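**Student:** coordinates only, sequence not included:
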């Protein structure tokens, strides 16, 4: 069935990727995108590196502006436009022009929810005051950058030891700030097992960051409207600026209010074609549910890579195609100063709650030949199913060159390979890049 008018709610990775695919397959159809922030198609993942000075300016993070989408793709992308409600029966949206205050109704034949994720902000005293930031859209990063330039804060407190916390701690260290990191868990990076997370914690402290684990933020104290301290259940930490890295959740409220069923973690329920249970309505990106290839269960993850892939699938199918998104294995990478971290598949603590029998091994090796100048350490933890040896997961912590090795394991997991098959892979070797036995294969040999 040919659809004449496509409307997309959300103008970042999933939404604009979908729009591009629709345009390829439906060159004459009308495509309208509504984005409530000031920007379309940008790299939110690049914000910590903009703040840390590694990225020259914010324009480097913008892939394509609304004007470029119109000129090159004939896609109408409207920023500062928030969709307030969706009437499924009438096939209409109520849209607010944030700049003018004008309300209007938009019709659609086919609709995509690409509303992304929203940062978690618990009801804590002082959390909405000046100098407290969450990072979600590019505008958040620009506000943070402006605050730093105007106020020159010297003491930063980061709440949350996940990916954003790790990356923002590095950004502030690069700026020469006094950095404290607080997490209510007794480890950083909760997607890692604690034995691997301990290596990350050591690296954080090695660069001078104060680490407070097992502590919960209770309030933010002010003096003359300027932050004075972050107050945990155990101490007061002096602060000029506070970053909340407490995780994100699907921005699915609009879809729920429209009557769409929700799935895991309140993400929008979709099938592998990114279709919701309502005909001609789709969802993709951080707001949508996906599938975990190891557990064979519904899964939700907020990652730019997944958003782009699911947006592509949604766009193709909205335009009449028949593509399927198979799912994910939970691959993620990050870094803190000189330390790289990566994980894929399932961790040991995740497996403890599932009906798997497994074995684990952890090895220490070098990212390059030991005699090559600057060869750094790498720690690899690998998990395999017993019996059979199917690879279930891996975690990597190490020097430059460590993290992207996780892609080999992610491929092995996706292909349901065993550790024996992983050992036999013909991986590249030269002293500047690896050892004759790559650390991934050393771990596989230990497991075998």
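**Tutor:** Received it, and whenever you're ready, just let me know what you need. What you are looking at is a predicted structure, and each value in this text was computed from that prediction instead of being measured. Numbering: from 1, shown residues only.
**Student:** switch to C-alpha atoms for all contacts and neighbour counts from now on
**Tutor:** Noted.
**Student:** what sits against residue 290?
**Tutor:** Counting by CA atoms under 8 Å, 6 or more residues apart in numbering, residue 290 makes contact with 270, 271, 272, 298, 299, 300, 301, 327, 328.
**Student:** so the fifth one versus residue 70, what's the distance?
**Tutor:** Per CA to CA, to the nearest Å, residue 299 is found 35 Å from residue 70.
**Student:** look at those two and report which has more neighbours.
**Tutor:** Taking neighbours as other CA atoms under 10 Å, residue 299 and residue 70 compare with residue 299 leading, 20 against 13.
**Student:** test my guess that that one contacts residue 286.
**Tutor:** No - in this structure residue 299 lies outside contact range of residue 286 using CA atoms under 8 Å: 11.4 Å.
**Student:** included below, for side-by-side comparison, is a second structure:
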């Protein structure tokens, strides 16, 4: 199904409901004021005037178009001010012709009558009709029912309000402030629950603010977005940084004192004192409204769309960002991969299509990068388990190379693991763990995956070389050369 041709769409019943007079313009309603939603609204406004398209965006919080990905670096002190993380405030959007209504939550969707129901901060509820609806509700942080998880001193990092609360707590407990459980002058203790991207980034933030850090996760190795052998490298590096890693242990309780504040985190066989606890357990698509409205969801609970970002089977409903599942280009399967890069692209595509142009989202190859202190971590393509699930036969190789020519000052070791399809040699994925300029080398991998290149093709790429930047063969090419040999040996 292609993008909707909205010019001939009949004005829905109830279009005049809600505040304001009847408008002759078509109406676009956006649910969610962050990356996908506001990108869609801004793109549609660039292409159509207010006389042609009325745009209303509902956001239940105070902020729009902010970088949740930047919160760990704000807490760490790399980013100074809260507003530095805001790309465009509600007022800035309003000056550009968008009707942005903050502190207004959408509480129901009614696709049959093309309308949404909202509740504002004062408790007033209204129905608002639409010609096109954009669902950009984002994701919900996982918060399992652990005893004590709602105690004072337990922090999430989903939005700017979360980040602000955590930053204040960190500043109060930091070494130049009151001491932690160990007494005045001793390093305060932070326990981070969850060893994914947010978990390791928050562990870094706590280390840099002078905390003694413990990272707890039920998985056997950190970073389940890597194969376990590469996750081991991450764990060993974090241990060398002074971060205690407690792996393969599920949290059973967050212990509190008589004052109700956090004191420790417990597993089945251990207790870890804590002055504060940070939750980094990942997210799930925020799609309860969509589910209640009967919209189609995938295995992870994310909305299912076509390539034009229209919700499947619903001609004038669109969805993008962390609330949708995206197609993986290597397998054709849909996955929930919440990233700001995808969300902004989804918004651009939705806004263009609503404005009568044509745009599609081709899918993803699963690229992501992160860091913990000096250690850089990257992946693109498939892990071994994902390749097996897709029914692919493959070979794997792991190499250790250096970031620069070995004789050049500052050369640092880098591990690259690569998967290639048996017989064809088609690249299936790669993971990189190293220091200094390691992570962004994954962009070569992402480009090669998108182009359907073989590992032999990668070996012969004309990449830039000079001793300060790379060995004669870049580490990605070293891995590709070894993978090509493994493909030949496999027959």
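**Tutor:** That came through fine. Just so you know, these numbers come straight off a predicted model, no measurement behind them.
**Student:** please state their TM-score.
**Tutor:** These two chains, once laid on top of each other, score a TM-score of 0.97 by TM-score structural alignment, normalised by the length of structure 1; 446 aligned residues with a CA RMSD of 1.2 Å.
**Student:** which residues are common contacts for residue 299 and residue 286 of structure 1?
**Tutor:** With CA under 8 Å, 6+ apart, residue 299 of structure 1 and residue 286 have no common neighbours.
**Student:** among the contacts of residue 290 of structure 1, which one sits closest to residue 388 of structure 1?
**Tutor:** Residue 388 of structure 1 has its nearest neighbour among these in residue 328, at 21.8 Å by CA to CA.
**Student:** which residue packs closest to that closest one, ignoring adjacent ones?
**Tutor:** residue 292 (5.2 Å; CA to CA, 6 or more residues apart in numbering).
**Student:** shouldn't residue 301 of structure 2 be in contact with residue 287?
**Tutor:** Yes - taking CA under 8 Å as the definition, residue 301 of structure 2 is a contact partner of residue 287 at 7.0 Å.
**Student:** so which of those two has more stuff around it?
**Tutor:** Per other CA under 10 Å, whichever of residue 301 of structure 2 and residue 287 has more neighbours is residue 287, with 23 against 20.
**Student:** let me see the contact set for the residue in structure 1 that the more buried one lines up against.
**Tutor:** When structure 1 is aligned by TM-score structural alignment, residue 287 of structure 2 is paired with residue 252. Shown in contact with residue 252 of structure 1 (CA under 8 Å, 6+ apart): 115, 117, 262, 266, 267, 268, 287.
**Student:** so what's residue 490 of structure 2 closest to, chain neighbours aside?
**Tutor:** Closest to residue 490 of structure 2 by CA to CA, 6+ apart is residue 422, at 6.9 Å.
**Student:** so that neighbour versus residue 226 of structure 2, what's the distance?
**Tutor:** In terms of CA to CA, residue 422 of structure 2 sits 21 Å off from residue 226 of structure 2.
**Student:** those two: who's more crowded?
**Tutor:** The residue with more neighbours, out of residue 422 of structure 2 and residue 226, is residue 226; 25 against 21, by other CA under 10 Å.
**Student:** let me see the ranges of the helices in the stretch 301-450 of structure 2.
**Tutor:** Taking DSSP state H, counting those that start in this stretch, the helices of the stretch 301-450 of structure 2 run over residues 340-354, 384-389, 442-451.
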